[in-house]
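S.K.: Coordinates for the following, if possible.
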Amino acid sequence: MNDKHAWTTHALFNALSRSTLVVSNQASIELEEGIHATLHLTLHSMGDLPVFITAEGEQVLVESLLWPQAMVKDVAAFNDEVLATHKVFPLSTISLDTLANGERYYTMFGALSAFSSLDDVLFEIELLADNVIKAADAYSTFISEGV
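M.R.: Got it, this is the predicted structure:
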């Protein structure tokens, strides 16, 4: 958008649908309506990595689930490692969220101004996806295989 108009989730859906990322089939996008509209972007170029995007108020939030807390072998040690190392993932951070079904998940997310350009939003999506892949590798020793 520009300095006069903030992104909404619906406007972002329209813009991303016309972006090279989606038009070239590197990604597909769905608008999920609900209390808060959410975009579900599937990054085919990153192994079908799901990324969720919302634009509300002053910010655009771009996030991807990492893994359930139940898959972490030693939660205290893992949390300590994340707090000590999360700065190596530029413009992204990790949170622990509770899903609607009550399950707790580690999530990686980035936030940017709702007045950011579409190029900035696309950069955030690509950077977050790259950081999710790097985090999965960096923290793999803490994760159980078949929980």
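
S.K.: okay, CA-based contacts and neighbour counts for the rest of this
M.R.: Noted.

S.K.: Find the helix or strand that the spatially most central residue of the chain is a member of.
M.R.: A centroid search over the chain (CA atoms, centre = their mean) returns residue 63, at 1.8 Å, as the residue closest to the centre. Per DSSP states H and E: residue 63 is located in strand 59-68.

S.K.: What are the buried residues along the helix or strand hosting residue 132?
M.R.: In this assignment (DSSP H and E), residue 132 forms part of helix 118-138. Of the residues in helix 118-138, 118, 121, 124-129, 131-132, 135 count as buried by neighbour count, 16 or more other CA atoms under 10 Å.

S.K.: again with stretch 12-32
M.R.: 12-13, 16-17, 21-22, 27-29, 31.

S.K.: The nearest residue to the residue nearest to the centre of the chain once chain neighbours are set aside: neighbour count?
M.R.: Take residue 63 and drop its neighbours on the chain: the residue closest to it by CA to CA, 6 or more residues apart in numbering is residue 109, 4.1 Å away. For residue 109, the neighbour count with other CA atoms under 10 Å is 24.

S.K.: here's the other one to compare against:
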Amino acid sequence: MSLKDLATQLSGLVQDGFALDVLPIQKGESGEISVLQVTVEGFDELPIFVTATDEQILCVTNLFTKSEIKAELENELNAMLLRLTVNVPLSSFGMIDEQYILFGAMGVNTIVENIAHELVTQAENSLEALDALEEFLK
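M.R.: Next up, the predicted model:
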């Protein structure tokens, strides 16, 4: 499924009581959409960036940057993230450059209802993660 098709199917869809808003935000060299920004109603401050390869759909939420961490607690935060990853359904913690993220991946043949469910779950997980990690942030 192309990202354009996915955007069309997800836009305005209500999943688990939350409406999804989809905005294509980046086009590749061929002019095709390469990244979608998905906002789950009620979680507007935590957009999910969706991209796809031939094999998987990757969903990424930016949580905070390294500069937002209390420097003396960075090692403790990283240890906490490793422990929390097991308890966060359908999501994992990671880093892209200096940005801490929450991400999830699924196969490209996943049905749209399951993709929407994953996006809602990731939005909920992101907010819960930020709440759980608040003591480590400035």
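
S.K.: ok, back up a step: quick one: map the residue nearest to the centre of structure 1 onto structure 2.
M.R.: Residue 63 of structure 1 maps onto residue 60 in structure 2, with residues paired by TM-score structural alignment.

S.K.: now do residue 37 of structure 1
M.R.: Matched across to structure 2, residue 37 of structure 1 falls on residue 34, judged by TM-score structural alignment.

S.K.: element containing its match, please.
M.R.: Assigned by DSSP H and E, residue 34 of structure 2 falls in strand 33-40.

S.K.: By how much does the next helix or strand after that strand deviate from structure 1 on average?
M.R.: Following strand 33-40 of structure 2 in sequence order, the next helix or strand is strand 48-52 (DSSP H and E). Mean deviation of strand 48-52 of structure 2 relative to structure 1 after superposition (mean CA distance after the TM-score superposition for structure 1): 1.2 Å.

S.K.: where's the corresponding residue of structure 1 for residue 118 of structure 2 relative to residue 111 of structure 1, distance?
M.R.: The alignment partner of residue 118 of structure 2 in structure 1, by TM-score structural alignment, is residue 124. Per CA to CA, to the nearest Å, residue 124 of structure 1 is found 8 Å from residue 111 of structure 1.

S.K.: Quickly list what's touching both of the two.
M.R.: residue 62 (CA atoms under 8 Å, 6 or more residues apart in numbering).

S.K.: Would you mind measuring the gap between the ends of stretch 96-109 of structure 1?
M.R.: Note: stretch 96-109 of structure 1 ends 11 Å apart using CA to CA.

S.K.: and the match of residue 37 of structure 1, how far is that from residue 46 of structure 2?
M.R.: 19 Å.

S.K.: Tell me which residues touch the closest residue in space to residue 25 of structure 1 that isn't next to it in sequence, please.
M.R.: Take residue 25 of structure 1 and drop its neighbours on the chain: the residue closest to it by CA to CA, 6+ apart is residue 44, 7.4 Å away. With contact set as CA under 8 Å, 6+ apart, residue 44 of structure 1 has these partners: 25-28.

S.K.: hang on, the residue nearest to the centre of structure 1 packs against residue 55?
M.R.: No - between residue 63 of structure 1 and residue 55 there is no contact under CA atoms under 8 Å: 11.8 Å.

S.K.: what residues are up against the counterpart of residue 19 of structure 2 in structure 1?
M.R.: Aligned counterpart of residue 19 of structure 2 in structure 1: residue 26 (TM-score structural alignment). With contacts defined as CA under 8 Å, 6+ apart, residue 26 of structure 1 is in contact with 43-45.
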